[in-house]
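Enquirer: quick one: sequence and predicted model below, then my questions.
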Amino acid sequence: MDIDSMVKSMMTAKKAPLDKMNQQKQLLNWTRESYREVSSKLYDFRYNKLITKYGSNDVLTVSKAVVSGNTDAIKATAGSKANGIDMEVSVSQLATKTTVTTAGAGSGKPSTSTLASLQSAFDSSDPTSDAAKAKEFKLVVNSQTFTFKGSTDIQTVISTINDNSLANVTVTFDETTGKLAIASKTSGTDGKVELGSGTDDNTLLSLFNKKNQTEDEWTTKTGVNSIATINGVEYNNSGNTFTVNGVTITLLTKTNTSGTDVPSKITTQTDTTAAVDIVKSFVSDYNTLIAALNSKIDEEKYRDYAPLTDDQKAEMKEADITTWTLKAQSGLLKNDDIIKSVLSEMRAHITEQLGGLAEMGISTGTYAENGKLVLDENKLKTAMEANPQKLMNILQGPASAPATGIFDKMASSVFNAIEKISNRAGTNRYSADLTSTFKEESVMGKKLKEYNSRISTMLTYLDNQETRLYKQFTAMETAMNKLQSQSSSLFSTSS
């Protein structure tokens, strides 16, 4: 008897339910992956486009600040609230930060040097000894106390102090001079670098002195505010960047460096180029997204192409397997309710403002184009030159009600879709990563758990069935062999 062939033949029929479950599980996994792809596109459109790229107040501004006269002294950028007033700017003082600088530990001191090695320059101690490594050095700045052992290197000292937000200072080290500098993070007269007054409060700074370790071997420069005169009015600021008449001005240098004041002049011009480019980019991003979503819900579904079993794959060529699998994966999200809903909502946000958008050169395509936006650049440019605020109000919403703008409305609808997909498929609602793991407590995650449990039970059942069949056929073969032996013996005796 060919027991293996007989058992295999009988088990094939018994394995049919298992194959069916594995196919259903595979379809569920493929569907989750399709949802993750959709969620990734939605996340990218919402966070990277609607919020980050198009959500800024100034992205649709049509004002451009032009600096003439002393073009080296200032930089100017017009914002959305630029009022077009010309300005003459004279800069008499730049804002600086309060800074404490040591005399220097000498050249040739890399930032990897330890504090013990700096100490050895004063007392000729062995920097590798346990005592030198254990010796402590202290710094008190802005009421924050730092203590370091001799084994600590300079770069660690710097990062430790800089990472302390309460100290509010930035420490730098010049390897060419060995000077350590401590600067306030806040510029102007508000910035401070207040050292401790105790006897041992500044032993760390003493290491970075050339001559000796007395506490007066460092210099302090107090920060000052910037002073600029704009159209005859003096402006005193803690920083070098501030906004006047809707224009952000950055002071770069004094205007009277040669002894004679050479002021800078700022004029505001209308320039629709950047705003038009932003609208073009939005239209392109929107059209790309809805095309991708429409392709999912319109994709043909081949119901006769189920996922292949291992046995089926074993009898097929690799190219045929690929072709079959592509058809089996097609149409998994056909007519999906979540995708159809978000598409409908986004189109509604456009339709609500279609009259105003049409006046600005933005319209929808034909019915067959499924809500695609069409842009007339010349019409948009002309409309923005005439009334730039109108498009800003439509897309971003007025300053008093930004949530009424198309961008905010779309962002809300897209987020709702991302959440629904996450609840159903277990996708990460805060990432566009296509390799992110799925949440098990989603609808599909629970369904997969159920499949895994049923498959495990079925495998145990089939294993028991196979064992039983082998035992039965083996016993049958043994009995038949015994009967054959008895028959042979009987015939032999008769003859």
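Expert: Done, it's in.
Enquirer: CA atoms for contacts and neighbours, from now on please.
Expert: OK.
Enquirer: for the protein, which strand is longest?
Expert: Among the segments of the chain that qualify as a strand by DSSP state E, the longest is strand 179-187.
Enquirer: how far is that strand from where the chain is centred?
Expert: For strand 179-187, the distance from its own C-alpha centre to the chain's C-alpha centre is 31 Å (C-alpha atoms, centre = their mean, to the nearest Å).
Enquirer: who touches it?
Expert: By C-alpha atoms under 8 Å, 6 or more residues apart in numbering, the residues outside strand 179-187 that reach it are 95-106, 168-174, 191-193, 205, 208-209, 223-225, 238-239.
Enquirer: now the element after that strand, going C-ward?
Expert: Remark: after strand 179-187, the chain's next helix or strand is helix 203-206, criterion DSSP states H and E.
Enquirer: counting by contacts, list what that next one packs against.
Expert: Counting contacts by 3 or more C-alpha pairs under 8 Å, 6 or more residues apart in numbering; DSSP states H and E, the secondary-structure elements packed against helix 203-206 are strand 136-141.
Enquirer: try 10 Å this time
Expert: In terms of contact count using 3 or more C-alpha pairs under 10 Å, 6 or more residues apart in numbering; DSSP states H and E, helix 203-206 is assigned the packing partners strand 97-102, helix 115-123, strand 136-141, strand 144-149, strand 179-187.
Enquirer: buried ones in the helix or strand that contains residue 341?
Expert: Under the assignment given by DSSP H and E, the secondary-structure element containing residue 341 is helix 337-352. Neighbour-count burial for helix 337-352 flags 338-340, 342-343, 345-350 (criterion: 16 or more other C-alpha atoms under 10 Å).
Enquirer: chain center to it, what's the gap?
Expert: Relative to its parent chain, helix 337-352 has a centroid offset of 26 Å by C-alpha atoms, centre = their mean.
Enquirer: which strands or helices does that helix pack on?
Expert: helix 16-43, helix 273-298, helix 354-359, strand 362-364, helix 388-395, helix 406-425.
Enquirer: relative orientation of the second one and helix 337-352 in degrees?
Expert: In this case it means helix 273-298. Interaxial angle, helix 273-298 versus helix 337-352 (axes from the mean of the first three to the mean of the last three C-alpha atoms, to 10 degrees): 140 degrees.
Enquirer: alright, now check it against this:
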Amino acid sequence: MVTNSGISNVITGFTGVNSAQLVNDLVTAQLEPKQSDVRERQNLNQARISALASASSALETFSKALSEVLNGRQLTGNLVSTRGDLVAASFIPGQKPQGLPATVQVSQLAAAQSMVSASSYASTSSAVGEGSLTITTSAGNFNVTIDSTNNSLGGLRDAINATNSGVTASIVTDNSGSRLVLRGKEGAANSFTVTGSGGSAALDAFAFPPAGGAGMTSVTTARDSIINVNGIELTNASNQIDTAVPGVRINLLAAAPGTNVVISGDQPTSSVKDIVNEFVKAYNDLRGALNSATAPGLDGASGGPLAGERAARDMMRSMASLTTKQLTDTGTYRSLADIGVKTNRDGTLTLDSVKFDRALAADPEGIARMLEPATPTAGNPGLAKAFEDVKTAIKAPNGSLTGAQNRLNKIAADLTKMMERVEEDSDKYREQLEKTFAAMDRQLTVLRSTQSYIEQQVSVWTNSGDN
């Protein structure tokens, strides 16, 4: 006989299920493995992108540092003047010296026009008279006004300096009293005159040329320096000359017409070796980082982020070619290999000091020109230009590095779309499950209603049987 409890047990077997939790569990079970796979591929691809970006940045930094080191050291040794009492010489920062050795004769030093007041005053506060002065230079006229507020020798000095005319006023004092001194800038074009106006005869004492017998006394006349460089006469408004020998600053200390002064660079042995050692060390740091990034995974260990990446291999091959690349088309020593720079099995470099020292002793200037020519050319690019060419080729729009970066960026975009599709498929699966369980819930509701009716009927039958 069918009992109430029997029917209830049958229906209850389909109830008590948390359908929302079940849907979440089913969706998660399908979604997580797919997401994990895509995420793992994204992480690997991003690691490659980051590693390539780091390699590109390191390449740029190395190239810039190499150029700065070579350009800053000026592989000419130290500048030497055969007459340091007549001419001093120094390198102009950021420029490469050319045309050395150079022969210089100093015929005349540049000078600034200067003058002193003929009359002396008891002190700087002594009155000088009211009125005005006009200072005339190549830049124009500059007016100086003296009135009751500044009628003193010190006031006149300050008023002249306030014009910013290029003429500087000062006061000198000795046992005879205080006098005004005017000084212009060096060079013949910087001469000046001073004229008085305003009816004050007292201010005529500061006129130059003197007016009516009263005025300033000339001390020096404005003139240019006159030098002869390698047979060419040059004039300059200053005693510091940057344009006579390219890359060299000449300071004139004294004139000695007819006396030759030779400016040259001494043998640059120590600076050349220091720079080559710096290059080898910096190169090895860069190469070591690339070796680690491209290392293959061995014995189950994971490899570097750029393992198997062709762009990285191309970069390393291009860098390795530097040791044998011709840096000059003249002389005995034309490449880094010629002066003792060797490539090790792992791609790093070693400097053979014995071979290098022998080459440097034989031709220090030739090696300096090979490493850093005054003007890089196709036949004589020098080390910095040669590496710059390697970097440019690698990073060119059609270069291996740019191609790899574009490819990896496309993969990143594709993986992003793939993750979006996985999530879209998951949403569709969730929607399907929710519809299925909603239908089941509706069926269970019907079954529970039927269950209630049957239970009532069974109860009636049972009671009828008992009677």
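Expert: Now that the structure is in, tell me what you want to look at. None of the values given here were measured: they were computed from a predicted structure.
Enquirer: what's the TM-score here?
Expert: Overall, the chain-to-chain superposition scores 0.59 on the TM-score scale (TM-score structural alignment, normalised by the length of the second structure); 346 aligned residues with a C-alpha RMSD of 4.6 Å.
Enquirer: adding distance to residue 420 of the first structure, write the buried residues of helix 337-352 of the first structure out as a markdown table.
Expert: Below are the buried residues of helix 337-352 of the first structure laid out as a markdown table (distance: C-alpha to C-alpha, whole Å):
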| residue | distance to residue 420 of the first structure |
| --- | --- |
| 338 | 7 |
| 339 | 10 |
| 340 | 12 |
| 342 | 10 |
| 343 | 14 |
| 345 | 14 |
| 346 | 16 |
| 347 | 19 |
| 348 | 19 |
| 349 | 20 |
| 350 | 22 |
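Enquirer: out of those, which is nearest to residue 483 of the first structure?
Expert: For residue 483 of the first structure, the closest of the buried residues of helix 337-352 of the first structure turns out to be residue 338, at 69.3 Å, with distances computed as C-alpha to C-alpha.
Enquirer: what residues are up against that closest one?
Expert: With contact set as C-alpha atoms under 10 Å, 6 or more residues apart in numbering, residue 338 of the first structure has these partners: 35, 297, 344, 416-418, 420-421, 424.
Enquirer: in these, find the pair that's most separated.
Expert: Comparing all pairs in the contacts of residue 338 of the first structure by C-alpha to C-alpha, the longest separation belongs to 344 and 424, at 19.6 Å.
Enquirer: now do the strands in the stretch 101-250 of the second structure.
Expert: 102-108, 112-117, 131-137, 140-146, 168-174, 177-186, 193-197, 216-220, 225-229, 232-236, 240-245, 248-252 (DSSP state E, counting those that start in this stretch).
Enquirer: could I get those as JSON lines with distance to residue 48 of the second structure?
Expert: Formatted as JSON lines, these follow (distance: least, C-alpha to C-alpha, whole Å):
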{"stretch": "strand 102-108", "distance to residue 48 of the second structure": "55"}
{"stretch": "strand 112-117", "distance to residue 48 of the second structure": "66"}
{"stretch": "strand 131-137", "distance to residue 48 of the second structure": "67"}
{"stretch": "strand 140-146", "distance to residue 48 of the second structure": "67"}
{"stretch": "strand 168-174", "distance to residue 48 of the second structure": "66"}
{"stretch": "strand 177-186", "distance to residue 48 of the second structure": "62"}
{"stretch": "strand 193-197", "distance to residue 48 of the second structure": "74"}
{"stretch": "strand 216-220", "distance to residue 48 of the second structure": "73"}
{"stretch": "strand 225-229", "distance to residue 48 of the second structure": "59"}
{"stretch": "strand 232-236", "distance to residue 48 of the second structure": "59"}
{"stretch": "strand 240-245", "distance to residue 48 of the second structure": "50"}
{"stretch": "strand 248-252", "distance to residue 48 of the second structure": "48"}
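Enquirer: quick one, which of those is nearest to residue 40 of the second structure?
Expert: Using C-alpha to C-alpha as the criterion, the shortest distance between residue 40 of the second structure and the strands of the stretch 101-250 of the second structure is 59.6 Å, found for strand 248-252.
Enquirer: which secondary structure elements does the closest one contact?
Expert: Packing partners of strand 248-252 of the second structure (3+ C-alpha pairs under 10 Å, 6+ apart): strand 87-91, strand 102-108, strand 225-229, strand 240-245.
Enquirer: and the contacts of that strand?
Expert: Residues outside strand 248-252 of the second structure that contact it (C-alpha under 10 Å, 6+ apart): 79, 81, 84-93, 95-100, 104-106, 108-110, 225-227, 238-244, 263.
Enquirer: mind redoing it with 7 Å?
Expert: Among residues not part of strand 248-252 of the second structure, those counted as contacts by C-alpha atoms under 7 Å, 6 or more residues apart in numbering are 86-92, 97, 109, 239-242.
Enquirer: ok now the next helix-or-strand element following it, how far from the chain's centre?
Expert: Sequence order places strand 261-265 as the next helix or strand after strand 248-252 of the second structure, per DSSP H and E. Taking the mean of its C-alpha atoms, strand 261-265 of the second structure sits 34 Å from the chain's own mean (C-alpha atoms, centre = their mean).
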